[in-house]
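In: Would you be able to build a 3D model of this:
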Amino acid sequence: MTVRSALFLPASNPRAIAKARTVDSDSVILDLEDAVAPAAKDAARDAAVAAVREGGFGERMLVVRTNGLDTDWAANDLAALATARPAAVLIPKVDDVATLATARTALGPAIPLWAMIETCCGILSLGAIAGAAGELGLTALVAGTNDLAKEMRLPSPPAPEALLPLRVQIVVAARAAGLIALDGVCNALDAPDRLAAECAEGRRLGFGGKTLIHPNQIAATNAAFGPTEGEIAWAQRVVAAFADPAQAALGAIRLDGQMVERLHLAEAERILALARMSLQ
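Out: Down below sits the predicted model:
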């Protein structure tokens, strides 16, 4: 499963929910947590449940982020979503496996979990979280870089290198368990150069996509996490080379002066699948 762009929208805003049905992001995350004022929590939950039941989001993966499991709202969030059944439920501030196990018990077995890794305890628990992914139905790790920076007491804005090793750990854990890996948000709404730089760095680190806070960030993010023309051309040559009957049974072949193995064939097929997705 590939998610290049995941757009956060406040579930308390009816216009935002309507907008979510038209945007080009791969995923829409209706937020019950940070984007919703305490007085609006109950109404936001009702609106999210209604949106899930009404549908109309097309190919977009509809995810709902609950309030933190240590808050007074979380139990009602989970109970409501257990019956509404969105495509996934995003749990914020996942410190450990126990946090996810609590959510799994409340939601029942069917709804996939996404986990926000945005605390120091969460970073230290990544190995255990990844190891329990299959048992708990966890399908994605999301880097919560703003909360991580706050908990680490980094100066604002944080130096990129301060969070880089933590983001790499999130990617490693996600890849070890076969999970979606999403980078943190870009806080600048009208700075396309900064967004482009963040997307490029996230892709270099191995993230498959990025969480977003405004629809104007979607197109650039989808492009940045999609394959380049050069990557597509390379992938086509690799697939064609292994399809040649004279080489189809070989484990490794020579192509463009390089040794290419079947692991490269798998990567080439992934690139071409992503290219097809980008054309939709």
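In: Please make it C-alpha for all contacts and neighbour counts, starting now.
Out: Will do.
In: Measure how buried Gly137 is and give me the count.
Out: Gly137: 18 surrounding residues under other CA atoms under 10 Å.
In: now it, nearest residue through space, not along the chain?
Out: Among residues not flanking Gly137 along the chain, Pro112 sits closest, at 5.3 Å (CA to CA, 6 or more residues apart in numbering).
In: burial measure for the one you found, as a count.
Out: Neighbour tally, Pro112, other CA under 10 Å: 20.
In: Ala275 too?
Out: 17.
In: Check which helices and strands the host helix or strand of it sits against.
Out: Here Ala275 sits within helix 262-279, counting by DSSP states H and E. Applying 3 or more CA pairs under 8 Å, 6 or more residues apart in numbering; DSSP states H and E, one finds that helix 262-279 contacts helix 229-243.
In: Next, count neighbours for Ala115.
Out: 24.
In: quick one: secondary structure of it?
Out: Per DSSP: H, G, I helix; E, B strand; the rest coil, the local secondary structure of Ala115 is strand.
In: give the contact list for it.
Out: Leu90, Ile91, Pro92, Lys93, Val94, Leu100, Leu138, Ala140, Leu141, Val142 (CA atoms under 8 Å, 6 or more residues apart in numbering).
In: In TSV, list the residues you listed along with distance to Leu30, secondary structure and neighbour count.
Out: Converted to TSV, the contacts of Ala115 look like this (distance: CA to CA, whole Å; DSSP: H, G, I helix; E, B strand; the rest coil; neighbours: other CA atoms under 10 Å):
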residue	distance to Leu30	secondary structure	neighbour count
Leu90	9	strand	24
Ile91	12	strand	25
Pro92	13	coil	23
Lys93	16	coil	22
Val94	18	coil	26
Leu100	19	helix	24
Leu138	18	strand	26
Ala140	16	strand	25
Leu141	17	strand	28
Val142	15	strand	28
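In: Need those residues in CSV (columns: distance to Glu269).
Out: Listed next are the contacts of Ala115 as CSV, based on distance: CA to CA, whole Å:
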residue, distance to Glu269
Leu90, 29
Ile91, 32
Pro92, 33
Lys93, 35
Val94, 33
Leu100, 33
Leu138, 25
Ala140, 22
Leu141, 23
Val142, 25
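In: Next, count neighbours for Gln169.
Out: Neighbours of Gln169 using other CA under 10 Å come to 16.
In: Okay, it and Cys121: tell me how far apart.
Out: Gln169 sits at a distance of 13 Å from Cys121 (criterion: CA to CA, to the nearest Å).
In: same deal with Ala47?
Out: On the measure of CA to CA, Ala47 and Cys121 end up 32 Å apart.
In: Equivalent analysis for Leu263, please.
Out: In this view, Leu263 and Cys121 are 34 Å apart by CA to CA.
In: which one of those two has more residues nearby?
Out: Cys121 (13 against 10).
In: close enough to count as contact, the residue nearest to Gly137 and Leu138?
Out: Yes. In this structure, Pro112 is within contact of Leu138 by CA atoms under 8 Å, at 5.9 Å.
In: how about this one, so we can line them up?
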Amino acid sequence: MPAPTARPRPYRSVLYIPGSRDRALEKARGLDCDAIIFDLEDAVAAEEKANARALLARVLAEADYGGRARIVRVNGLDTAWGRDDVLAFAAAVGAGAGVDAVLVPKVSSPADLDAVAALIPGVPLWAMMETAAGMLNAAAIAAHPRLRGMVMGTNDLARELGSRFRADRLPMQAGLGLCLLAAKAHGRIIVDGVYNAFRDEEGLRLECEQGRDMGFDGKTLIHPAQLAIANAAFAPSVAEIDLSRRQIAAFDEAQAAGQGVAVVDGRIVENLHVATARAILARAEAIAERTK
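Out: Below is the predicted model of the structure:
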């Protein structure tokens, strides 16, 4: 039986925010996203790395981001900035900074998480899954005791694979599937990669629906304009909530009558369907709690 995820909070929309942009950090406090990845890696130029680190540590210590999960993506330990990033947030967490997790880039094996875990004890870790080696080692990475979430880095993975963009993401399916299986086997949060064409609402909607149907908990986003579509796609629909309530009620009634199954809308309802229904209602309640 997989262990429960660290928090019952929603991760429908996970927005990247550059850690170097004060105005963006301020604006993010009012955006309708479930989680924020405060990025010190790809979104920050080399000459701004140290300043961004200091700015972000200060902002997270002072600012209120409400119920949004706060995840800091540090630079890799193989760079000139990674160790200082990790140590800065180890100190910041000790001083009460609002950090829910540290996101480690380009995780290819559990050893990459071990190295960060040794520097920042007690802080949950997330893993960027964006290398071919990471796909092949996904199960071992997901089993790491400090890991709480996985983020698909589809842009870097496509570059490493040399694959081309397709709307159906066929070249990505092997990697996406391996990571999904690993995350679900170990009870980890897993969010889908970004959709680069942020003005293409229909393309984003279709990719969100594909990710949702595959089993992802949400999607990483690069622009606030993408939030509404992701939030809608990864939330239970009104029809799903209604069906879940009716399935639970019918099953409870059947059990009270000494029966092991119920029938709703012409379909059999068993224990596994009720478990799914309860999970849908719990997700809807978590979304309502985050957004109230």
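In: Give me the TM-score for this pair.
Out: Overlay of the two chains. TM-score (TM-score structural alignment, normalised by the length of the first structure): 0.93; 276 aligned residues with a CA RMSD of 1.7 Å.
In: re earlier: what's the angle between the helix holding Ala275 of the first structure and helix 229-243?
Out: 130 degrees (axes from the mean of the first three to the mean of the last three CA atoms, to 10 degrees).
In: Can you list the buried residues in helix 262-279 of the first structure?
Out: Leu265, Ala268, Glu269, Ile271, Leu272, Leu274, Ala275 (16 or more other CA atoms under 10 Å).
In: Which single one of these is nearest to Pro155 of the first structure?
Out: Leu274 (37.1 Å; CA to CA).
In: Tell me the counterpart of that closest one in the second structure.
Out: Residue pairing (TM-score structural alignment): Leu274 of the first structure is matched to Arg283 of the second structure.
In: Val171 of the first structure now?
Out: That one, Val171 of the first structure, aligns with Leu180 by TM-score structural alignment.
In: Over to Leu126 of the first structure?
Out: So, by TM-score structural alignment, Leu126 of the first structure is matched to Ala138.
In: wait, isn't Arg83 of the second structure in contact with Phe89?
Out: No. Using CA under 8 Å, Arg83 of the second structure is not in contact with Phe89, being 10.1 Å away.
In: more neighbours, those two?
Out: Phe89 (26 against 17).
In: How about Val168 of the first structure: what's its closest non-neighbour residue?
Out: Once flanking residues are discounted, Val168 of the first structure sits nearest to Leu205: 6.2 Å by CA to CA, 6+ apart.
In: Check the gap between the corresponding residue of the second structure for that neighbour and Ala57 of the second structure for me.
Out: Using TM-score structural alignment, the equivalent of Leu205 of the first structure in the second structure is Met214. From Met214 of the second structure across to Ala57 of the second structure, the span is 35 Å (CA to CA).
In: These two: who's more crowded?
Out: Counted by other CA under 10 Å, Met214 of the second structure and Ala57 do not tie: Ala57 has more neighbours, with 21 against 14.
In: Please list all residues in contact with Leu154 of the first structure.
Out: Leu154 of the first structure neighbours (CA under 8 Å, 6+ apart): Ala162.
In: what's the helix or strand for it?
Out: Per DSSP H and E, there is no helix or strand for Leu154 of the first structure.
In: ok, so what distance separates it from Gln236 of the first structure?
Out: Taken as CA to CA, the span from Leu154 of the first structure to Gln236 of the first structure is 44 Å.
In: Same check on Pro112 of the first structure?
Out: 33 Å.
In: again, but for Leu141 of the first structure
Out: Separation of Leu141 of the first structure from Gln236 of the first structure (CA to CA) stands at 30 Å.
In: Repeat that for Phe8 of the first structure.
Out: For Phe8 of the first structure relative to Gln236 of the first structure (CA to CA), the value is 35 Å.
In: For those two, work out which one has more neighbours and name it.
Out: Under the neighbour definition other CA under 10 Å, Phe8 of the first structure and Gln236 were set side by side, and Phe8 has more, 23 against 16.
In: Just give me the match in the second structure for the more buried one.
Out: In the second structure, Phe8 of the first structure lands on Tyr16 (TM-score structural alignment).
In: Looking at the second structure, name the residue matched to the residue nearest to Gly137 of the first structure.
Out: With TM-score structural alignment as the criterion, Pro112 of the first structure matches Pro124.
In: Secondary structure element holding the residue most central in space within the second structure?
Out: The centroid of the second structure falls nearest to Val191 when counting by CA atoms, centre = their mean (3.7 Å). Here Val191 of the second structure sits within strand 189-192, counting by DSSP H and E.
In: which strands and helices sit next to that strand?
Out: On a contact count with 3+ CA pairs under 8 Å, 6+ apart, strand 189-192 of the second structure meets strand 147-152, helix 173-185, strand 218-221.
In: how much does it stray from the first structure?
Out: Once fitted to the first structure, strand 189-192 of the second structure is off its aligned match by 0.5 Å on average (mean CA distance after the TM-score superposition for the first structure).
In: Trace that strand over to the first structure and give me the residue numbers.
Out: Using TM-score structural alignment, strand 189-192 of the second structure pairs with 180-183 in the first structure.
In: Return the distance of that stretch from the chain's centre.
Out: 4 Å (CA atoms, centre = their mean, to the nearest Å).
In: Equivalent analysis for stretch 174-194 of the second structure, please.
Out: Using CA atoms, centre = their mean, the offset of stretch 174-194 of the second structure from its chain centre is 10 Å.
In: Then stretch 181-200 of the first structure?
Out: 14 Å.
In: ok, residues contacting stretch 87-94 of the first structure?
Out: Here stretch 87-94 of the first structure has contacts from 61-69, 81, 100, 103, 111-119, 122, using CA under 8 Å, 6+ apart.
In: so it matches what in the second structure?
Out: Using TM-score structural alignment, stretch 87-94 of the first structure pairs with 100-107 in the second structure.
In: Next: stretch 143-151 of the first structure.
Out: So stretch 143-151 of the first structure is aligned with residues 152-160, judged by TM-score structural alignment.
In: Name the residues of the matching stretch that are buried.
Out: Met152, Gly153, Thr154, Asn155, Asp156, Leu157, Ala158.
In: out of these, which one sits closest to Val261 of the second structure?
Out: Using CA to CA, those come closest to Val261 of the second structure at Met152, 38.4 Å.
In: I'd say the closest one and Met128 touch.
Out: Yes. The criterion here is CA under 8 Å, and Met152 of the second structure meets it with Met128 at 6.0 Å.
In: Show me whatever sits in contact with both of these two.
Out: Here Met152 of the second structure and Met128 share no contacting residue, scored by CA under 8 Å, 6+ apart.
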